[in-house]
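A.B. asks: Test case, fold it:
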Amino acid sequence: MKSSLISKLKSKKAVIGIVGLGYVGLPLLLRYCEMGYKVIGFDIDEAKVQALRDGQSYIEHISAQAIGAAVKQGFEPTTDFSRVAEADALILCVPTPLNKHREPDLSFVLNTTDSLLPYLRTGQVVSLESTTYPGTTDEELLPRIESRGLKVGEDAFLVFSPEREDPGNPNFTTRTIPKVCGGHTAQCLEVGLALYGQVIDQVVPVSSTRAAELTKLLENIHRAVNIGLVNEMKIVADKMNIDIHEVIRAAATKPFGFVPYYPGPGLGGHCIPIDPFYLTWKAREYGVHTRFIELAGEVNSSMPDYVIAKVASALNAAKKSINGSRVLVLGIAYKKNVDDMRESPSVVLMEKLRELGADVSYSDPHIPVFPKMREHSFNLSSVPLTASALSQYDCILLATDHEKFDYTLIKDNAKLIVDSRGRYRESASHIVKA
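C.D. replies: Below you'll find the predicted structure:
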C-alpha cells in the first residue's frame, strides 16, 4: 500500500485534495496544479467555491490569472465532500482559533475530519497543516481515522506538516519555504516526504507528528516573545524620550547575536496572537506554567490601550477630547501590503476609539469596504486620501504602514498624526510617536 501510494505521488498520478481554500490552502493547491497534479479543492463556503470555478481570486496577492490557469488545467473546487474518496492525499488547511476563554478551538479541524470520515479509503494519506498543540494529530485525528477500520501506517497514512505561509512576502513562496513534516509512523513519514517532496524545494523530516506540531509553535512563540520584548522596550524608551526605532536600527548593525523585531499597536494575523496559547493550554496538562508566553501575551495585548492613550494625550495637547473628534485610522490589515484582517489590532483600535466617542473612519488601499467579521462590525468604506480629506480629521492614526500610502501627502495635510509604526523618522510638532 505504501509503495503504491509513494509511486503515485512521485509520478504525479495521485489526486490531491486540499480541504480549506483560504490563505494556506489556496497557494498550496496552485503549487500542486503548477506541478501537474490533478487537484480537488474542498470548502464549505459556496461563494468561495463559485468564485474559484469562475477563475476569480478572493485573496489580493493571488491573481485571478493563477486561478484561471489552475481551473483550465483541471482544478475542481467543490463543496461535495463525497468526492474525498477520489483523492489519494487529503491536506487539511482549516482555522484553529481560540474560544472566548482563550483556549484552543479545534472545532474546524474536528468537524472537517468528521466530514471526511465516511469517504476515507485504503491507500490515502491525510496531512494536517493547521497550527495546533502537540498531540492533536495522534490524539484526535488518529482514532477517528482508525474508527473507519483503517490501520494507520499500513492501510492509510497520517502526517502533520505545519503551514508556513507569509501572505504578501515577495521573497518567499510556497515552493521555496522549507516544509517540516512528521509522521505517525516511519511509513507515514515516508509517504509525507513523497507528498511534499515533489512541490517543495526542501522538506525537513522530524521524528513524530508531535515534534512537527511543537516546531510550528516554537516558531510563532519566538516571534511573540520577541515582539513583546520590543513593545515593552518601546514604552521604556518613550518614557526616556528616546526613539525606539532609531535604537533598533542602530542595534541591527551588529552582525551577530541580534535579530531586529519591531514594535507596533498590537499583534495581528492568524498565527502570532493565537498559537502560543495552544502550548500554554496544553502545558497545563503536564503541570508546566509557561510564564514567558503569558507575559508576552499580556504585553502585546496591552499595546492597543497604550496607543489609545497616546491618541488621547495628543488630542488633549491640541485642546480636544477623543469624544467628538474625527479620527482616521490608516491601515486595517494586520500587516502592511496585504488585505488580511485576521486578528488585526487596527480593528481593536477602531472599536476602542468608537467606545470613547470618536467619529471613526479608515483608509486602506487593500480593503475598500470593511468586511463582515464574526466579532467586529463597522459599516464603513475606505476613505480616499486627498489633501482636502486629510485636513478634515482631528487625528490621523497610522496603524498599518502600507507602502501605497503617500506619507508626504499625509504629513503635509494632517493636523495631527499618531504614528504607531515608526514610519516618520523626522521630528515634527504635529507627529506623535506611539
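
A.B. asks: only C-alpha atoms for contact and neighbour calcs from this point on.
C.D. replies: Will do.

A.B. asks: Mind listing residues that contact stretch 144-153?
C.D. replies: 113-114, 117-118, 120-122, 142, 156, 158, 184-188 (Cα atoms under 8 Å, 6 or more residues apart in numbering).

A.B. asks: Oops, could you answer that again for stretch 240-248 instead?
C.D. replies: With Cα under 8 Å, 6+ apart, stretch 240-248 has contacts from 233, 234, 237, 238, 260, 261, 262, 422.

A.B. asks: Can you give me the end-to-end span of it?
C.D. replies: Stretch 240-248 has an end-to-end distance of 15 Å (criterion: Cα to Cα, to the nearest Å).

A.B. asks: Of all the residues in that stretch, which ones are buried?
C.D. replies: Taking 16 or more other Cα atoms under 10 Å as the basis for neighbour counts, the residues of stretch 240-248 that come out buried are 244, 245, 248.

A.B. asks: Check stretch 198-208 too.
C.D. replies: Of the residues in stretch 198-208, those buried under the neighbour-count criterion (16+ other Cα under 10 Å) are 198, 199, 200, 202, 203, 205, 206, 208.

A.B. asks: Stretch 87-103 too?
C.D. replies: By neighbour count, and taking 16+ other Cα under 10 Å as the criterion, the buried residues in stretch 87-103 are 87-98, 103.

A.B. asks: Can you give the distance of it from its chain's centre?
C.D. replies: On the basis of Cα atoms, centre = their mean, to the nearest Å, stretch 87-103 sits 12 Å off its chain's mean C-alpha point.

A.B. asks: Proceed likewise with the subsequent sequence, for comparison:
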Amino acid sequence: MSLKQAINNFEARVGVIGLGYVGLPLAVTTALRGYPVTGFDIDQSKMDQLNAGKSYIGAVSDDELVQVIGDNRFDWTTDFAGLSGCSVIIICVPTPLTRQREPDLTFVKNTAREIAAHISPGTLVVLESTTYPGTTDEVLAPILESSGLVLGKDIFVGFSPEREDPGNKCYNTKSIPKIVAGSGEVAGELVETFYSNVVDQVVRVSTTQTAEAVKITENIFRAVNIALVNELKLVYDEMGVDVWEVIDGAATKPFGFMPFYPGPGLGGHCIPIDPFYLTWKAREYDVPTRFIELAGEINTNMPHHVIDRLRAIVDRACGKGLSASHILLVGVAYKKNVADMRESPSMKLMQLLDEAGARVSYIDPHVPEIPPMRHYSQYTARQAIDLAELERHRFDAVLVATDHDAVDYAALLDLECPVVDTRNVFARLGLSMTNVIKV
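C.D. replies: Below you'll find the predicted structure:
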C-alpha cells in the first residue's frame, strides 16, 4: 500500500512531536478524525497528566482526551524510537529567540536528528513550527537525509504553519484554514491529502518557503499594527486625547480600517518573536528591515513606559517612590481568559518593579502559581494572593496588565488607591473612573 493510500484509508500512524499549545490540540484533532496517533514529548510532567486523563491545554477538554484514549486512537511517550512506526510525522516544537534576538532552531534540529535516527522509508515529515523562509529545505531536509534515505523518494517533507489562538471560542484546530506546501510535487500532494482529512479547509501554496513566509507575514502584520497604536497612544496621551475612544471611532468606518489596540507589551509565542526571524534572514540578502525593527523597538519599550508612568502616579498620589510601594499586578498571563504565560509582558513588568525596589503581589484567576519559564526563572512557583482577601492588604497602586473577565474590577476600585489600566477595562465595563488612569 502506498503512503497516499494509507493516509486516505486512515491507516497511517501519525506521530506528533511536541505536545504543547500546538501539538496536543493537533494530536487530539487528528485522532478524533480517525487516525492512530502517537504523541512524543521530552517533558515527563505532560506524560503524567495525560496518563491521568487530564488536559493541560485549554483547547483540549478532558472529555475529548478521554474519548480518543478510550478509542485507542491516541497514546504518548518520551521514547522517540516509536517514530519508526509512524508514516506521518509532524513537528510542533518551539522556535524561540536567543538573548541576541536571533533564531534559535535548537529544538527543530534536535528533533530532526531524532527523526533521522528512527525514520522508515515511505514517511512524510511536516514542520509546523514558525520559522524563517527556507528552514524546511535548508535545515530540516538535510538532517533527515543524513539517515541515508532519499528526499522525494524514500522520505517526503512539507511545511504547514500552525495557527492556534489560545482562548478563541470561534476557531479551533479543525476549523482554522490550513496553509500547506511540500518540497516537490509528490510531497505537496501528500501534505495536502493528509491535512484535508484532518481540518475543514486546506490552502495549498507553491513552495515551503511561501508557506513559511505566509505565517511570518501574518505575525509581522499584527506586530507592526500593534506598534503603530502603541506609538499613537504615546502621542495622544500628551495631547490629552483618549486613544481607545479614537480607535473605537475609527472602527466604525466599514472599509479601510482594522482596529488594533495598545497594551503594556507583546505576549504569546508568535508576535514578540517571529518578526525577528525574518529580520535575521533578510540580512543574508543585504535587505534592510527598518519598519519591522522599529515596530519591535516600540513594542519592546512599552513595559518601560508603563512603569515610568506608574512611578509618576505613585509619587503624585502617595508622595513616595516605587521602592517604598506595594503594587498589585492584575493578570500575569499574556492574554485574557487563558493561562498561557509565553512571553507575557507581565513578567517584564514584575521584573522592572522588583528592580525598582517595589513589593509586588499579583492576582490571576487562571494562573494561581507562576510555572517554570524559559526566562524569569526567579518567579517560578510564586503564588497569587487570594482574590477574596484583597482588602486585607494595603496597596499603593493597582496595575492592570491582563484584563481577565473573571476579575472583580469593582473590588479593585474599593481598594481606594490609584488604578493604572493598560487595557481600558474599566471604561469598557462602565465603572467609575475616579481613581483610574489609562496608561
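
A.B. asks: Any idea what the TM-score is?
C.D. replies: Once the chains are laid over each other, their TM-score by TM-score structural alignment, normalised by the length of the first structure reads 0.97; 432 aligned residues with a Cα RMSD of 1.3 Å.

A.B. asks: Between which two of the contacts of stretch 240-248 of the first structure is the distance greatest?
C.D. replies: 238 and 260 (18.2 Å; Cα to Cα).

A.B. asks: Do you have the strands of the first structure handy? List them.
C.D. replies: Along the first structure, counting by DSSP state E, strands occupy 15-19, 38-42, 76-78, 89-92, 125-128, 157-160, 179-183, 203-206, 326-330, 359-363, 395-398, 417-419, 431-433.

A.B. asks: List the neighbours of the third one that are in contact with it.
C.D. replies: Translated: strand 76-78 of the first structure. If you take Cα under 8 Å, 6+ apart as the criterion, strand 76-78 of the first structure is touched by 39, 40, 41, 42, 43, 46, 49, 50, 52, 53.

A.B. asks: Put the buried members of those residues into a ChimeraX selection.
C.D. replies: The buried residues among the contacts of strand 76-78 of the first structure can be selected in ChimeraX (16+ other Cα under 10 Å) with this line:
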select :39,40,41,42,43,49,52,53
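
A.B. asks: biggest separation within the contacts of strand 76-78 of the first structure, which pair?
C.D. replies: When the contacts of strand 76-78 of the first structure are compared pair by pair using Cα to Cα, the farthest-apart members prove to be 39 and 46, with a separation of 17.7 Å.

A.B. asks: Quick check: the residue nearest to residue 326 of the second structure when sequence neighbours are not counted vs residue 32 of the second structure, distance?
C.D. replies: Nearest non-adjacent residue to residue 326 of the second structure, counting by Cα to Cα, 6 or more residues apart in numbering: residue 359, 4.6 Å away. As for residue 359 of the second structure, its distance to residue 32 of the second structure is 48 Å (criterion: Cα to Cα).

A.B. asks: circling back to that earlier point, want to try JSON lines for the buried residues of stretch 87-103 of the first structure, with distance to residue 58 of the first structure as columns?
C.D. replies: Below are the buried residues of stretch 87-103 of the first structure laid out as JSON lines (distance: Cα to Cα, whole Å):
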{"residue": "87", "distance to residue 58 of the first structure": "25"}
{"residue": "88", "distance to residue 58 of the first structure": "27"}
{"residue": "89", "distance to residue 58 of the first structure": "25"}
{"residue": "90", "distance to residue 58 of the first structure": "23"}
{"residue": "91", "distance to residue 58 of the first structure": "20"}
{"residue": "92", "distance to residue 58 of the first structure": "19"}
{"residue": "93", "distance to residue 58 of the first structure": "16"}
{"residue": "94", "distance to residue 58 of the first structure": "16"}
{"residue": "95", "distance to residue 58 of the first structure": "17"}
{"residue": "96", "distance to residue 58 of the first structure": "21"}
{"residue": "97", "distance to residue 58 of the first structure": "21"}
{"residue": "98", "distance to residue 58 of the first structure": "24"}
{"residue": "103", "distance to residue 58 of the first structure": "29"}
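
A.B. asks: And for residue 425 of the first structure, the neighbour number?
C.D. replies: Neighbourhood size, residue 425 of the first structure [other Cα atoms under 10 Å]: 11.

A.B. asks: Enumerate every residue touching it.
C.D. replies: Counting by Cα under 8 Å, 6+ apart, residue 425 of the first structure touches no other residue.

A.B. asks: tell me which of the buried residues of stretch 198-208 of the first structure is nearest to residue 252 of the first structure?
C.D. replies: residue 202 (28.7 Å).
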